[in-house]
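Student: dropping a prediction and its sequence here:
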Amino acid sequence: MIINKQEFYVNGLNYTVRSAIEKDAKDLSELRVQIDGETENLDREQGEAFIDVPGFEHIIKTDTESKRNLFLVAVVHDRIVGFSRCQGNQLKRFSHKVEFGVCVLKEYWGYGIGKNLLQESISWADSNDIKKITLNVLETNDNAIKLYKKLGFEIEGVLKNDKILSDGNYYNTIIMGRFNE
């Protein structure tokens, strides 16, 4: 689905949040690899589960055509610096919910980009009869957990010893959800 673009000015930075378009595919492919190498908060290590340009073109096309999917990008001076996706399920029993995921370049943390991508996603979900948004977050990502709680998400469960990070230790994944009646 497509949303109207939104302009933001946070901590001296102007940026736009808009729906992804097919010509973003090359930048998204490169950006995803870079972000995966900057943080252990995500599921992948750098280069894992690589999505090439045609792969992103297909995802963007599918998400644009689906009423249950939303692919957003955050843009600073014509450069994509972050993105998020809400992905629905075609099964009837799950048609009321979507799963949210987000990533932002480390140099752009602290500008509310992830927050605004999520708020735009929540607004889209609420206006499109999507009752529930779910997400997974690493237990050590305190800032994200605080933000999610502030925006109405609650902890629904914990996947124990779910991930192994570079320090060789196991970490829990927290499952959170926001239900809009």
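Tutor: All right, it came through fine. Residues are numbered from 1 along each chain as shown.
Student: hey, let's count contacts and neighbours off CA atoms from now on
Tutor: OK.
Student: burial count for residue 148?
Tutor: Residues lying near residue 148 (other Cα atoms under 10 Å) number 20.
Student: quick one: residues contacting it.
Tutor: By Cα atoms under 8 Å, 6 or more residues apart in numbering, residue 148 lies in contact with residue 154.
Student: mind jotting down where the helices sit in the chain?
Tutor: 25-38, 53-65, 113-127, 142-150 (DSSP state H).
Student: JSON lines for these, including distance to residue 44?
Tutor: Shown next, in JSON lines, are those (distance: least, Cα to Cα, whole Å):
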{"stretch": "helix 25-38", "distance to residue 44": "6"}
{"stretch": "helix 53-65", "distance to residue 44": "17"}
{"stretch": "helix 113-127", "distance to residue 44": "18"}
{"stretch": "helix 142-150", "distance to residue 44": "18"}
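Student: out of the ones you listed, which comes closest to residue 8?
Tutor: helix 113-127 (8.4 Å; Cα to Cα).
Student: list the buried residues of that closest one.
Tutor: 113, 114, 115, 116, 117, 118, 120, 121, 122, 124, 125, 126 (16 or more other Cα atoms under 10 Å).
Student: same question, stretch 137-144
Tutor: Neighbour-count burial for stretch 137-144, counted by 16+ other Cα under 10 Å, picks out 137, 138, 139, 144.
Student: try stretch 52-64
Tutor: Buried residues in stretch 52-64, counted by 16+ other Cα under 10 Å: 53, 56, 57, 59, 60, 61, 63, 64.
Student: start and end of stretch 16-29, how far apart?
Tutor: Its start and end residues considered, stretch 16-29 measures 19 Å (Cα to Cα, to the nearest Å).
Student: structure B:
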Amino acid sequence: MPFAITLKVEEKLGVRCLDFHMAHDKTLSNCCKNNLVLNVKIPAIYVNISWKMKVTFRKVREGDLKRLNEIINDVEANRFLNTAAPVSMKSTRDFFNSLRKDERSWYAVLADGVVVGGIILNLHGDKTKRSSHVASIGINLAREYWGMGVGDKAIKFLTGLARKHKVKRFELQYIEGNERARRLYEKNGFKKEGVRKKAFKLNGRYYDSIVMAKFLK
């Protein structure tokens, strides 16, 4: 008989606790410092995992900048970003200040109240321009939160924000090889529109940039 597993992650005093709440009131808890070792045999085909984590969004504050700078400088998290590491704190602060003057909205992503990334909605013009119905997005998350549904929630939040600005065309780009991003975008209705050949350079090698978009009703 299929059963569900709910995983709850907590970090207190450097100790990670992961509680498994299984059907029929069976509970297994295992806590250890920095590493988690599980020896539980269950048929993978029957497992439905749900992360009980509250994800919220708010405008970036000055107090968030140090954490956001750490995330963008993480080697894995930075690999597919247009801004190459190392990124100085001054650059991060200058970017924060510049957003007060243009049409981009920078939001912090919080998981259970902790900043785990940043997202951007970039409006392509004010109401007097013929591209005012277009917006692009950017997402940057701490890698320890990849694959936990945070990116999916971020896109849904950005979609709602875009609707408030009467955006009709929603677009983005990702770099070839970033399969995690491709799957996320396709899941949320984005369609491939074209390729910018060799538009991205990493470690002396050129990569294509894939253009995707979707239209909001």
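Tutor: Cool, got the structure. If you're wondering where the values come from, they're calculated on a predicted model, not measured in any experiment.
Student: tell me the one among the buried residues of helix 113-127 of the first structure nearest to residue 25 of the first structure.
Tutor: Nearest to residue 25 of the first structure among the buried residues of helix 113-127 of the first structure: residue 117, at 18.2 Å, using Cα to Cα.
Student: residue 75 of the first structure: neighbouring residues, count only.
Tutor: Residue 75 of the first structure: 18 surrounding residues under other Cα under 10 Å.
Student: actually residue 170 of the second structure, sorry about that
Tutor: Residue 170 of the second structure: 23 surrounding residues under other Cα under 10 Å.
Student: residue nearest the centroid of the first structure?
Tutor: Using Cα atoms, centre = their mean, the residue of the first structure that lies closest to the mean C-alpha position is residue 102, 2.0 Å off.
Student: and residue 32 of the second structure, what is it in contact with?
Tutor: Residue 32 of the second structure touches 15, 16, 17, counting by Cα under 8 Å, 6+ apart.
Student: trace it over to the first structure, please.
Tutor: By TM-score structural alignment, residue 32 of the second structure lines up with nothing in the first structure.
Student: would JSON lines of the buried residues of helix 113-127 of the first structure with distance to residue 163 of the first structure be doable?
Tutor: What follows is the buried residues of helix 113-127 of the first structure, written out as JSON lines (distance: Cα to Cα, whole Å):
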{"residue": "113", "distance to residue 163 of the first structure": "26"}
{"residue": "114", "distance to residue 163 of the first structure": "22"}
{"residue": "115", "distance to residue 163 of the first structure": "24"}
{"residue": "116", "distance to residue 163 of the first structure": "27"}
{"residue": "117", "distance to residue 163 of the first structure": "25"}
{"residue": "118", "distance to residue 163 of the first structure": "24"}
{"residue": "120", "distance to residue 163 of the first structure": "29"}
{"residue": "121", "distance to residue 163 of the first structure": "27"}
{"residue": "122", "distance to residue 163 of the first structure": "27"}
{"residue": "124", "distance to residue 163 of the first structure": "31"}
{"residue": "125", "distance to residue 163 of the first structure": "29"}
{"residue": "126", "distance to residue 163 of the first structure": "32"}
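Student: so which of those residues comes closest to residue 49 of the first structure?
Tutor: When those are compared against residue 49 of the first structure (criterion: Cα to Cα), the nearest one is residue 114, at 22.0 Å.
Student: show me what that closest one lines up with in the second structure.
Tutor: By TM-score structural alignment, residue 114 of the first structure lines up with residue 151.
Student: ok, that match touching residue 184?
Tutor: Yes - using Cα atoms under 8 Å, residue 151 of the second structure is in contact with residue 184, at 7.3 Å.
Student: so who does residue 86 of the second structure touch?
Tutor: Counting by Cα under 8 Å, 6+ apart, residue 86 of the second structure touches residue 73.
Student: so it versus residue 120 of the second structure, what's the distance?
Tutor: Residue 86 of the second structure is 20 Å from residue 120 of the second structure, by Cα to Cα.
Student: for the aligned partner of residue 124 of the first structure in the second structure, give its distance to residue 183 of the second structure.
Tutor: Alignment note (TM-score structural alignment): residue 124 of the first structure maps to residue 161 of the second structure. To residue 183 of the second structure, residue 161 of the second structure is 22 Å away according to Cα to Cα.
Student: next: residue 110 of the second structure.
Tutor: Where residue 183 of the second structure is concerned, residue 110 of the second structure sits at a distance of 22 Å (Cα to Cα).
Student: do residue 196 of the second structure as well
Tutor: Noted for residue 196 of the second structure: a distance of 19 Å to residue 183 of the second structure, by Cα to Cα.
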